[in-house]
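> predicted model follows, preceded by the sequence.
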Amino acid sequence: MTRRTTTHPDLTRPETGALFFSTWRVGTPVRQRQTVEAIADTWQRRPWPADGLLGYHVYTGHDGSTLLHYSQWRSEDAYEAFVKTHRQERVDEIDVAVPGIERLWLGRYRHHRSGGREGDTRVPGCVVIVDVEFEGPDPDRQRAWVDAVFEALESEPTPHPGGIAGHFHLSTDGTRVLNYAEWESAQAHIEALAAPGDGIGSATELWHRVQNWPGLKSSTVSRYEHALGLVPD
């Protein structure tokens, strides 16, 4: 069966072979809550759909309009089998409950590298998604950019204490990097952004290098709150 949980996902599960992030626009905070409950109801009234699905989590955007979806799979094949046999009936039922949902984007990723304070057991109060896009596919560039971020973080003279961990994912098409960053609170992240420098990080040469990487096309930052976890019972 399907069990609802408030526990955040473990972003470093070794058995995860494929990760999917997607966003929906629903329009208002009320519709955000309605959609979360429609997803929960639709899933909980059905058996867990596949052994290959490890967990499915939904987050409400602090913009009051969007939802972020994150799912962990053993393989892309397991996901494709779910799409063929189970996905559409669930989507249809959710759309009946909350008409007019806009499904904006679906991305396929692999976990690449995580970092944080060793032994930090704080529960994130805010999840910050940093979505970086490059000009064209280049897996070597993806990895090199993430390594440069870690160099800058490790040399950071004034790290904000509200940061918990960062989990970097590489898109399978070679064009994007997505950082799922765990923060103690949204306010802590807002304060870190307001500190001297251009975004998170001090005004160092290493951060300048990260922010001006050759081929860097765009970078967006969005804050979310964990709203729903669904796992096999």
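Great, that's in hand. Residues are numbered from 1 along each chain as shown.

> going forward, measure contacts between C-alpha atoms and count neighbours the same way
Fine.

> now the strands: where do they sit in this structure?
Taking DSSP state E as the criterion, the chain contains strands spanning 2-5, 18-25, 53-61, 66-73, 102-116, 126-134, 163-171, 176-183, 216-232.

> contacting residues around the fifth one?
Among residues not part of strand 102-116, those counted as contacts by Cα atoms under 8 Å, 6 or more residues apart in numbering are 11-12, 17-26, 150, 164-173.

> that strand to strand 163-171, inter-axis angle?
Strand 102-116 and strand 163-171 are oriented at 120 degrees to each other (axes from the mean of the first three to the mean of the last three Cα atoms, to 10 degrees).

> could you do the longest one as well?
Computed by the same axes, to 10 degrees, the angle separating strand 216-232 from strand 163-171 equals 100 degrees.

> same check on the third one?
With the same axes, to 10 degrees as the criterion, the two stretches strand 53-61 and strand 163-171 enclose an angle of 120 degrees.

> what sits against Ala50?
78, 82.

> tell me the contacts of Asp77?
Per Cα under 8 Å, 6+ apart, neighbours of Asp77: none.

> give me the number of residues near Ala195?
When neighbours are defined as other Cα atoms under 10 Å, Ala195 has 15 of them.

> same check, this time on Thr85
Count around Thr85 with other Cα under 10 Å applied: 11.

> for it, which residues are in contact?
Here Thr85 is in contact with no residue (Cα under 8 Å, 6+ apart).

> mind redoing it with 10 Å?
Contact analysis of Thr85 by Cα atoms under 10 Å, 6 or more residues apart in numbering lists 49-50.

> next up, a structure to set beside the first:
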Amino acid sequence: MTTPGSTPTPTPTPASAPAPHPLRTTAFPDVRRPDAATALVSAWIVPDPGVLRPAAEAVLGEWERQPRPDAMLSLSVFLGADGRHLLNYAQWTDDDAHREWVRTRRPAAIGRVDDALPGIERPGPVRYRRHRSYVPRRPQQAPGDRPTLLVTPTFATTGPDAQRALADTVVDELVRAQVPGLLGAHVHLSQDGHRALNFAEWTGEEAWRTFATGEVAARLRAAIAALEGVTPAAPLGAAPQLPGGPGAAEAPDASGTPTPTHYRLYQSLVNIPASAPADTRDPISAEAPANALAPRATSSEGA
């Protein structure tokens, strides 16, 4: 309200208003949230291990200080076991909003990171959509169980049919086996039909090693090997097998740097909280909404 003769106080426009402060958390992302139609997965390769944590902090800090579109739901940054790789897992409601951010804001944000931390390589993101998930029946989980280890077996595929066959094979076998220590396996399919990624959440390294050397992993490797149009492939172009299988050791990517498949969460940034926590939905073999699976063109734009 103004008094006679006073100057009205201007109302800030949405563009000039400060961005609401997002939530920082040490929890893994809610991979199954239904509004996440697009998952952008990208690696940053740092020049030495001493840059790994500063780079993780830098990318989260850039997102905190800039205006964020509501289409940007969350960003989780994972630290690679080799000390050289960051894995960025970003959830968006749609690709067009992300491309607009890339066009208008990414150059300045990345420029500030590179000024502070030169020498980071960015091979580029892959655009995925989550297709199917396995989570164990709740009685098999101890109260308070939460993932501490991310394992990311990735596969090259010849098209959508091969992608879906792989997803069905992985999830169906895990549903039968109910692997101890595996808190979630979320199969993501790239939008171009050429990749599939298993975002596998484990209680820790010991549980993963027990699985990787056991009968369930052996059956799963054999089942995947029998699929047409499916070839193990590292996230950045190397070729490790399913964790625990022959060739599962880290292999060099296109830059000559080993690509890890094991990561620890640094932090997650939640811009828009999920309307319904994943734990309230079907705990077994949940599928993504059908309208989230429509194919779209991929892009090499940065995440």
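That came through, no problem. These figures come from a predicted structure and were not determined experimentally.

> sorry, back to before: filter the contacts of strand 102-116 of the first structure to the buried ones?
11, 17-26, 150, 164-172 (16 or more other Cα atoms under 10 Å).

> so for Pro22 of the second structure, what's the nearest residue that isn't a sequence neighbour?
Excluding the flanking residues, the one nearest Pro22 of the second structure by Cα to Cα, 6 or more residues apart in numbering is Asn271, at 4.9 Å.

> still on that earlier bit, tell me the most buried of the strands of the first structure?
Ranked by mean neighbour count, the strands of the first structure are led by strand 176-183 with a mean of 24 (mean count of other Cα atoms under 10 Å).

> how much space separates the residue lying farthest from the centre of the first structure from Asn212 of the first structure?
Distance from the centre of the first structure peaks at Glu205, with 27.8 Å (Cα atoms, centre = their mean). In this view, Glu205 of the first structure and Asn212 of the first structure are 10 Å apart by Cα to Cα, to the nearest Å.

> if I pick the spatially most central residue of the first structure, what's in contact with it?
The C-alpha lying nearest the average C-alpha coordinate of the first structure belongs to Tyr180 (Cα atoms, centre = their mean; 4.8 Å). Taking Cα under 10 Å, 6+ apart, we find Tyr180 of the first structure in contact with 11, 114, 127-131, 165-169.

> nearest spatial neighbour of Glu287 of the second structure, chain-adjacent residues omitted?
Arg132 is the one closest to Glu287 of the second structure (Cα to Cα, 6+ apart), at 4.4 Å.

> tell me the counterpart of that neighbour in the first structure.
Arg132 of the second structure maps onto Arg113 in the first structure, with residues paired by TM-score structural alignment.

> from Leu178 of the first structure, how far off is that match?
11 Å.

> between these two, which contacts overlap?
Joint contacts of Arg113 of the first structure and Leu178 (Cα under 10 Å, 6+ apart) are 146, 166-170.

> ok, these vs Leu193 of the first structure, which is closest?
Leu193 of the first structure lies nearest to Gly166 out of these, by Cα to Cα, at 15.5 Å.

> so the closest one is in contact with Asp10, correct?
No: using Cα atoms under 10 Å, Gly166 of the first structure is not in contact with Asp10, being 12.0 Å away.

> what segments of the stretch 201-303 of the second structure are helices?
Counting by DSSP state H, counting those that start in this stretch, residue ranges of the helices within the stretch 201-303 of the second structure are 205-212, 215-225.

> I'd like the ones you listed as a markdown table, with distance to Pro160 of the second structure appended.
Below are the helices of the stretch 201-303 of the second structure laid out as a markdown table (distance: least, Cα to Cα, whole Å):
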| stretch | distance to Pro160 of the second structure |
| --- | --- |
| helix 205-212 | 27 |
| helix 215-225 | 16 |
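
> now those helices as a markdown table including distance to Trp92 of the second structure and mean neighbour count?
Below are the helices of the stretch 201-303 of the second structure laid out as a markdown table (distance: least, Cα to Cα, whole Å; neighbours: other Cα atoms under 10 Å):
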| stretch | distance to Trp92 of the second structure | mean neighbour count |
| --- | --- | --- |
| helix 205-212 | 29 | 16 |
| helix 215-225 | 30 | 16 |
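
> so which of these comes closest to Pro22 of the second structure?
helix 205-212 (30.5 Å).

> Met72 of the second structure against Thr93, yeah?
Yes: the criterion here is Cα under 10 Å, and Met72 of the second structure meets it with Thr93 at 6.7 Å.

> so what's in contact with those two at the same time?
What both Met72 of the second structure and Thr93 touch, as defined by Cα under 10 Å, 6+ apart, is the set 36, 38.
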